[in-house]
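# here are the coordinates; sequence isn't available:
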């Protein structure tokens, strides 16, 4: 009896090994391996962006994805999942910023050892199209990000209300002799 039980265990282990080998062979096929890598990279990107968005939105939103579409999980609406295109202007900005930060982090992680790290990001988001309430959400988001000290964020804007909230500004002016830069603020 003991020998039969041992043989059954050996058969089960061999079948398990064969199943793993078939799965690996399937994933390593030239037409599937790149998709598998991309799916893993997307999962990592969305997970990191989701954590950032949760923080940026004060705990209201997280990101997820399904079949190539980004979705938002709205914790203020019983964790409802909905397309990101349903977000308001300020919420869309937060989601875009979270994705940009995650992408810059992932690029840094994939860089060769000794390569330059991406520790800053510049935003030129078309702030002039935002209403006053949304502009306030955007400015607060940027202030919170700057306070965290994790990245330097540069903002390119023509909107005085946003520019006034940036502690260090570089004002670019142009006249007949050329462009001039002056530092303002702290």
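Alright, I've got the coordinates. Not measured: the values here are computed from a predicted model. Numbering: from 1, shown residues only.
# from here on, contacts and neighbour counts on C-alpha atoms
Fine.
# Could I get the buried residue list for stretch 118-136?
Judged by neighbour count using 16 or more other Cα atoms under 10 Å, the buried positions of stretch 118-136 are 118, 127, 130, 134, 135, 136.
# Which residues are in contact with the closest residue in space to residue 76 that isn't next to it in sequence?
Closest residue to residue 76 apart from its sequence neighbours, by Cα to Cα, 6 or more residues apart in numbering: residue 60 at 5.8 Å. By Cα atoms under 8 Å, 6 or more residues apart in numbering, the residues touching residue 60 are 54, 74, 75, 76.
# Against residue 154, how distant is the nearest residue to residue 185 once chain neighbours are set aside?
In this structure, residue 185 finds its nearest non-sequential neighbour in residue 168, 4.7 Å apart by Cα to Cα, 6+ apart. Distance, residue 168 to residue 154, using Cα to Cα, to the nearest Å: 10 Å.
# one more structure, for comparison:
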């Protein structure tokens, strides 16, 4: 394993630990991320692979086998875990804002509500969460919105403070 891969793998382990703390607070407590030293192309050890341990069947599986909703939870946990690590290494300087661009369209209705509950809990703990989406369900649930309209003369930003009906 090359030195840079070794260093990155060590950092990834820290992020995975922090992500698993976040993932354990999400609905169903089904998945745990596992850092893997699987071989990369041509048999080289990359040390930068992730798998998920599925508590429902006890098997490790590749992250590319996750459904849209499962993938969303794992990605959100990884983003929050990375933010936690950066915050800890920046002397406690908090990263208070998180932007999530789409991905909501891959979620079924129940999973969407569970994800929004998780995001609401982040907002309740002084974190600003910006969602970028086109889903009508989000328009109904999110009361503070920015609407961006594009036209030939440029873009217009409108601040909306009530949920759409």
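On my side now, so go ahead. In this text, all values refer to a predicted model and were calculated from it rather than measured experimentally.
# Got a TM-score for the pair?
After superposition, the two chains reach a TM-score (TM-score structural alignment, normalised by the length of the second structure) of 0.75; 151 aligned residues with a Cα RMSD of 2.7 Å.
# Need the single longest helix in the first structure, by residues.
If you go by DSSP state H, the first structure has its longest helix at helix 2-27.
# Tell me which residues of that one come out buried.
Those would be residue 27, for helix 2-27 of the first structure by 16+ other Cα under 10 Å.
# Tell me the helix or strand right after it.
helix 33-56 (DSSP states H and E).
# Over in the second structure, tell me which residue corresponds to residue 143 of the first structure.
Using TM-score structural alignment, the equivalent of residue 143 of the first structure in the second structure is residue 120.
# if I look at its match, how far off is residue 55 of the second structure?
Between residue 120 of the second structure and residue 55 of the second structure the distance is 25 Å, computed by Cα to Cα.
# do residue 112 of the second structure as well
For residue 112 of the second structure, the distance to residue 55 of the second structure equals 21 Å [Cα to Cα].
# Equivalent analysis for residue 72 of the second structure, please.
Using Cα to Cα, residue 72 of the second structure is found at 17 Å from residue 55 of the second structure.
# Neighbour count for those two, which is higher?
residue 72 (20 against 13; other Cα atoms under 10 Å).
# Residue in the first structure paired with that one?
Per TM-score structural alignment, the equivalent position to residue 72 of the second structure in the first structure is residue 93.
# surely that match meets residue 138?
Yes - in terms of Cα atoms under 8 Å, residue 93 of the first structure counts as a neighbour of residue 138; the distance is 6.9 Å.
# sorry, back to before: and residue 168 and residue 154 of the first structure? Which one has more around it.
residue 154 (16 against 13).
# Show the contacting residues for the residue nearest to residue 185 of the first structure.
Applying Cα under 8 Å, 6+ apart, we find residue 168 of the first structure in contact with 183, 184, 185, 186.
# again with residue 63 of the second structure
Contacts of residue 63 of the second structure (Cα under 8 Å, 6+ apart): 50, 51, 52, 71.
# Tell me how far the residue mapped onto it from the first structure lies from residue 95 of the first structure.
Counting by TM-score structural alignment, residue 63 of the second structure corresponds to residue 84 in the first structure. Shown here: residue 84 of the first structure relative to residue 95 of the first structure, a distance of 8 Å by Cα to Cα.
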